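In: Below is the sequence, then the predicted model.
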Amino acid sequence: MTAPGDETHSTSLDLTEPERVDARSAAEIEEDLRSRLLRPGPTDRLWGWLGPLVVTAIAAVLRLVDLNHPTRLIFDETYYVKQAYSLLVLGYEGEWEGEGVNDRFKVGDFSDLSSDPDYVVHPQVGKWLIALGLRLFGADNGAGWRFSAAVAGAATVLVLARLTRRLTGSTLLGCAAGLLLAVDGLHFTGSRIGLLDVFLGFFVIAALAAVLVDREQTRRRLARAAAADLAERGDGRLTDPWGPRTGMRWWLVLAGVLLGLGGGVKWSAIYALAVFGILVVVWDLCARRAIGARLWFGGGVFRGGVPAFLSLVPVAALTYVAGWFSWFATPGGYLRQWAADQLAQNGTVPRSWLPNALNSLWEYHLRAWDFHNGLDSEHNYEAHPAGWILQVRPTSFYWESPVEGDCGSDRCIQAITSLGNPVVWWLGALALLVVLWMAVVRRDWRGWVALAGYAAVYLPWFAYAHRTIFTFYAIALAPYVALTLVLAIAWLGGLLPPLHGRARRPGELPAPEPAGDDALPADAAEDPDADAADADADAAGDDADEVGDADEAARTRRVGWTALAVVCLLAVAAFVYFWPVWTGETISYENWRSHMWLPSWI
């Protein structure tokens, strides 16, 4: 039986009594929960924007300079640029008829465009973005054809820098990732040509950035609501075993819009929708478990997963369909009247439950799907996705030989090879192994963010390795290569902040103070002076260990920052070296061959 006055020494709790086992305030509990759910973010708000904007400005200048060269349509610009012009004129993609169409197009003669619909297999959003440049600068020059791609490329650098800053807590690391992307040759050349992939890459990484913001906001709301509940009850248990509701998740809605726009550029954005959706649900499960929700799995699925699904998937689907607005608005588009024609001719139509316009769009998609899966014609620059991360077989966007000019040789050429910066991609392949270890073995969620990018825009291509595909599809992967490289260096170099501090779980009491003679070892109770001396010695030893650990951590960080600086300098040097074959400068054939380090690059 406990004597009066000894209650504070009791180490047992009778939870059947209405006794408060946690007397902390809501603010204290919220701080405790936040330490479990979130790590402190960067506080340099001004530099956090200025730094990424400076890197973005550098990327924009590099991408916009001499954008009119080459002065003719190159590579697949012959499809997308002309289709973009057709959208401006007809509202749908019309057929271009006659020989020498491209030669007349580049000088502003668009008379070859007919009103007959053309069968195209990519949606219209990316081509509408190209059309914006045509509207601003004209359709008879390279600046008009490529301006929107250059802007999207520079904007991707900004998003990556800010995303990396949010992920790592360091503006400098964010700027480093942005710089590595700015000087990557694959992304650079993809930003200076009227193709679709740079738009796809922008929308996907912007969606991932929105998902990261949602993660932080949702966890803040979860911590605040759980803290208020726990403080009111005082028994260390949440009222709702599923955990609190977190309200409307507008950043996920934005992510859904962005992924719908990405799908409106290329269908492959659907894989990002699936991967990011899984990421959101797993994060919600972990968060509800961390706050002590008893039925955390059910709460994660129904309180987190279902609202996340509704915020992402229907929004993305509606946005995607809206991207076909001009096809719906004009009667002359390819298969636009298919359902109505079937009804007029046969009296019936497959999927008659659908409105005619949507049914016609569905039929369009079925035929495009058959085309994508059946595309197996041989091409000189086709490349298996296994070689993309090492840039084994880059794509030649432009080749002109011979050309007039003084290049110091009898044979002058111009070439644009969509080759990734070897420093970024080859070191990025090694960094991928580090980040895999970081994510799988060390269970660091920041590594999973980078891996989610690979899973969203790279791994699905292995399912289509049987068809004709190219390395330039990896333009959308380039931001995650840069992110992975920075993450790996930062993790190995001790530049990342800890994930969270040790905090007590809701309802967990501080360790009880020992009572009576149990407070001291037997020999110390007999000789207080000896105990004091031992305690001083232990404290001195602990201080020495802490100082030694701090010195070691500081040395590791210095090595980490040095390694990151060296990698960035090497990447910039490689960018300068490969500039002639990334921009189509007039150089000698021998000079061009000296840049082709591997036989497979030719």
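Out: It's in.

In: contacts and neighbour counts: CA atoms only from here.
Out: Will do.

In: Show me what whichever helix or strand Trp251 is part of packs onto, helices and strands only.
Out: Element membership of Trp251 [criterion: DSSP states H and E] is helix 250-263. Identification of packing neighbours for helix 250-263 by 3 or more Cα pairs under 8 Å, 6 or more residues apart in numbering; DSSP states H and E yields helix 197-233, helix 269-290, helix 306-322.

In: what's the most buried one of those helices?
Out: Counting by mean count of other Cα atoms under 10 Å, helix 197-233 has the highest mean neighbour count of the helices and strands packed on helix 250-263, with a mean of 23.

In: quick one, that helix and helix 250-263 angle?
Out: The directions of helix 197-233 and helix 250-263 differ by 160 degrees, with axes from the mean of the first three to the mean of the last three Cα atoms, to 10 degrees as the criterion.

In: ok so, going back, need the helices and strands packed on helix 250-263 in JSON lines with distance to Phe105, can you?
Out: As requested, those are exported to JSON lines (distance: least, Cα to Cα, whole Å):
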{"stretch": "helix 197-233", "distance to Phe105": "23"}
{"stretch": "helix 269-290", "distance to Phe105": "31"}
{"stretch": "helix 306-322", "distance to Phe105": "30"}
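
In: Go through these and name the closest to Gln414.
Out: Each of these was scored for nearness to Gln414 using Cα to Cα, and the closest is helix 197-233 (23.1 Å).

In: Next one for the comparison:
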Amino acid sequence: MVWLFTLLVTLGGGLLRWFRLGEPKAVVFDETYYVKDAWTMLMTGEARNWPDTVFLNGAEYSVNDLFASGNTDNWLPSAEYVVHPPVGKWLIALGLKLFGGAGSTVAWRASCAIAGTVAILLLIRVVLRLFHNVSVAMLAGILMSIDGVGIVMSRTGILDIFIMVLALGAFQLLLMHRDWAVRRLREQYAIDSRRRDAEWVPNRANRSKKKNRKNDSPRPFLLRAKGPRLFFSWYRLAATFLLGMATGVKWSGIYFFAAFAVLSVLWDAWNRREAGYYSWFGAGLKEGLLAACYMLPLYVATYVAGWANWFMHSDSYLHDWAAKNPGEGITWLPEGLRSFVEYHREMWIFHTHLDVYHAYRANPLTWPLQIRPTSFYWEKVPTQGLCTLSPNTQCVAAVTSLGNPIIWWLGSLCAIIAIVIAIVKRGDWKIWAVLIGFIGGWLPWAQYLNRTTFTFYSIVILPWMILSICYVFNEIRKAADATLWKWVWGITVGICGLVSLFFYPIWTAMPVPYDFWLAHMWLQSWI
């Protein structure tokens, strides 16, 4: 039954992403980079430069307009300087290959729609593993299904949705590793504690517990024993691979890798203590170092493997830089790797010095509140669709990367409340599951406040926004009776659903009267 509910919610969210996926029939926002790069990578093996305009039959046409109409062969022979790794564009290229080629707007958005749909299923499974309650998991899935950032980024051929789903998949695997480790610890402790030569040490933490707390005092004695090895599991190995893939989409994936790896090791160490072992900190530190011995090489190898075509094509950008610049760069490296490092140096300079003005530039600190959403597309169109209800007004079509404001504002509030609850409870490992997405996906951007950034980057923290809501609502569920919980659940889903229904036309380029579009601009900064 749980899987039935999961699939039904996922199907519903998928329909919202695939319905009219081909609209608008235009190159939208950064699709001008990633879709055209993906197409030339599919056709030639490497991204190629494109002119802005092309002359055909004596007239000048926009390359983007031609591309959207199916004229997709206007690239230049020179390799393009791209500022993000290739994996995300290869994923877009896979959609182009499977769903009809560059002449179809559905094809170049298909991979993103699949990723956004899979993310719904993954989040439901994450919440089930965390809170072990179907109603809370369904709440998470529904909120993920109907959020505007999730919908828009699933319907646009750009990269960030891939980072989100890969990081979420890795997080689910690390939760599975944690559950596996807890089982191993319990099983081994039962064996070690029964040995005749078992050595017991007084638990110093037991003396610091207040007498008026519930019956949750720690064990009076801890077992001095090695316990089971936890540093390796196939779950952790697979999570490392996914995080390497995420970094192969955009470099921001490295922050998720760092945050998740540290959290996973700390969980192992703390669970060793909770199981009853004395040398939990030292053992956890050693196991963390052992885990790093295979996680770091696999992570780097996965990232580098994403550049395989760059190494294979002699005309790729900067491929022969080392040969043309002897004695420069890291001279002890082979020429291919020296050129590869130089390319990455250029990318680093680009990303750390990008501070040009853009009308939709947004301070990262404002992302959780969706203060300055990104307008991907806005055009006046002939009267059609909903505009026929008001034929005397201007008809427009828009794609605005704006989250459901209720979900994002509630999620921001719940993140704070969740921290307070965890403090009052004097610790709860689940709070770190809630906060780690913010630590890996949002907090690092605080060091780039002067960089040109956009609110749609916040798609990577959407699952953890919803996890914040689930954490607080799970506490409400445990404290309230069944009837009250049903009302809280139903009212939350109902309000969020109505708001999403109201905003859905401006997330999906449905033709609407101008006044109807303007009614969605609740804040001046949304225009």
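Out: Nice, thanks for sending it over. Note that this is a predicted model, so its numbers are computed, not measured.

In: ok, back up a step: what's the closest of the helices and strands packed on helix 250-263 of structure 1 to Asp543 of structure 1?
Out: Comparing those by their distance to Asp543 of structure 1 (Cα to Cα), the top pick is helix 269-290, with 32.2 Å.

In: how much does that closest one stray from structure 2?
Out: When structure 2 is superposed, helix 269-290 of structure 1 averages 1.2 Å from its matched positions, counting by mean Cα distance after the TM-score superposition for structure 1.

In: which part of structure 2 lines up with that helix?
Out: The counterpart of helix 269-290 of structure 1 in structure 2, counting by TM-score structural alignment, spans residues 253-274.

In: hmm, who's touching the matching stretch?
Out: Counting by Cα atoms under 8 Å, 6 or more residues apart in numbering, stretch 253-274 of structure 2 makes contact with 163, 167, 171, 174, 178, 181-182, 185, 230-231, 240, 243-244, 246-247, 279-281, 283-285, 287-288, 429, 432, 436-437, 439-441, 444, all of which sit outside it.

In: Would you map the strands across the stretch 451-600 of structure 1?
Out: With DSSP state E, counting those that start in this stretch applied, the stretch 451-600 of structure 1 shows strands at 586-588, listed in chain order.

In: can you map out the helices along it?
Out: Using DSSP state H, counting those that start in this stretch, the helices assigned to the stretch 451-600 of structure 1 run over residues 478-492, 522-526, 528-583, 589-595.

In: now the ones you listed in JSON lines, with distance to Asp341 of structure 1?
Out: Formatted as JSON lines, the helices of the stretch 451-600 of structure 1 follow (distance: least, Cα to Cα, whole Å):
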{"stretch": "helix 478-492", "distance to Asp341 of structure 1": "45"}
{"stretch": "helix 522-526", "distance to Asp341 of structure 1": "98"}
{"stretch": "helix 528-583", "distance to Asp341 of structure 1": "49"}
{"stretch": "helix 589-595", "distance to Asp341 of structure 1": "55"}
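
In: Packed most tightly, which of these would that be?
Out: Most buried of these by mean neighbour count (mean count of other Cα under 10 Å) is helix 478-492; its value is a mean of 26.

In: give me the stretch of structure 2 that that helix matches.
Out: Aligned using TM-score structural alignment, helix 478-492 of structure 1 spans residues 462-476 in structure 2.

In: mean shift of that stretch relative to structure 1?
Out: Using mean Cα distance after the TM-score superposition for structure 1, the mean distance for stretch 462-476 of structure 2 is 1.3 Å.

In: about what we covered before: which one of the helices and strands packed on helix 250-263 of structure 1 lies closest to Val581 of structure 1?
Out: Ranking those by proximity to Val581 of structure 1 (Cα to Cα) places helix 197-233 first, at 19.3 Å.

In: Surely Asn141 of structure 1 touches Thr71?
Out: Yes. In this structure, Asn141 of structure 1 is within contact of Thr71 by Cα atoms under 8 Å, at 6.5 Å.

In: For Ala478 of structure 1, find the nearest of the helices and strands packed on helix 250-263 of structure 1.
Out: helix 197-233 (8.4 Å).

In: Give the other helices and strands that the closest one contacts.
Out: Helix 197-233 of structure 1 is packed against helix 26-37, helix 142-168, helix 185-190, helix 250-263, helix 269-290, with contacts defined by 3+ Cα pairs under 8 Å, 6+ apart.

In: By how much does the helix holding Trp251 of structure 1 deviate from structure 2 on average?
Out: With mean Cα distance after the TM-score superposition for structure 1, helix 250-263 of structure 1 averages 0.4 Å from its match.

In: Hmm, Gly420 and His187 of structure 1 touching each other?
Out: Yes. Using Cα under 8 Å, His187 of structure 1 makes contact with Gly420 at a distance of 7.3 Å.

In: re earlier: please say which of Asn141 and Thr71 of structure 1 ends up with more neighbours.
Out: Here Asn141 of structure 1 and Thr71 are compared on neighbour count by other Cα atoms under 10 Å; more neighbours surround Asn141, at 21 against 13.

In: so how far is Val35 of structure 2 from the equivalent of that one over in structure 2?
Out: Aligned against structure 2 by TM-score structural alignment, Asn141 of structure 1 finds its counterpart in Ser104. With distances taken as Cα to Cα, to the nearest Å, Ser104 of structure 2 is found 11 Å from Val35 of structure 2.

In: Quick check: neighbours shared by Asn141 and Thr71 of structure 1?
Out: Jointly contacting Asn141 of structure 1 and Thr71 under the rule Cα under 8 Å, 6+ apart are Lys106.

In: In structure 2, what range does stretch 560-576 of structure 1 match?
Out: With the alignment judged by TM-score structural alignment, the segment of structure 2 matched to stretch 560-576 of structure 1 spans residues 485-501.

In: Quick check: the matching stretch compared with structure 1, mean distance?
Out: So stretch 485-501 of structure 2 averages 1.5 Å relative to structure 1 (mean Cα distance after the TM-score superposition for structure 1).
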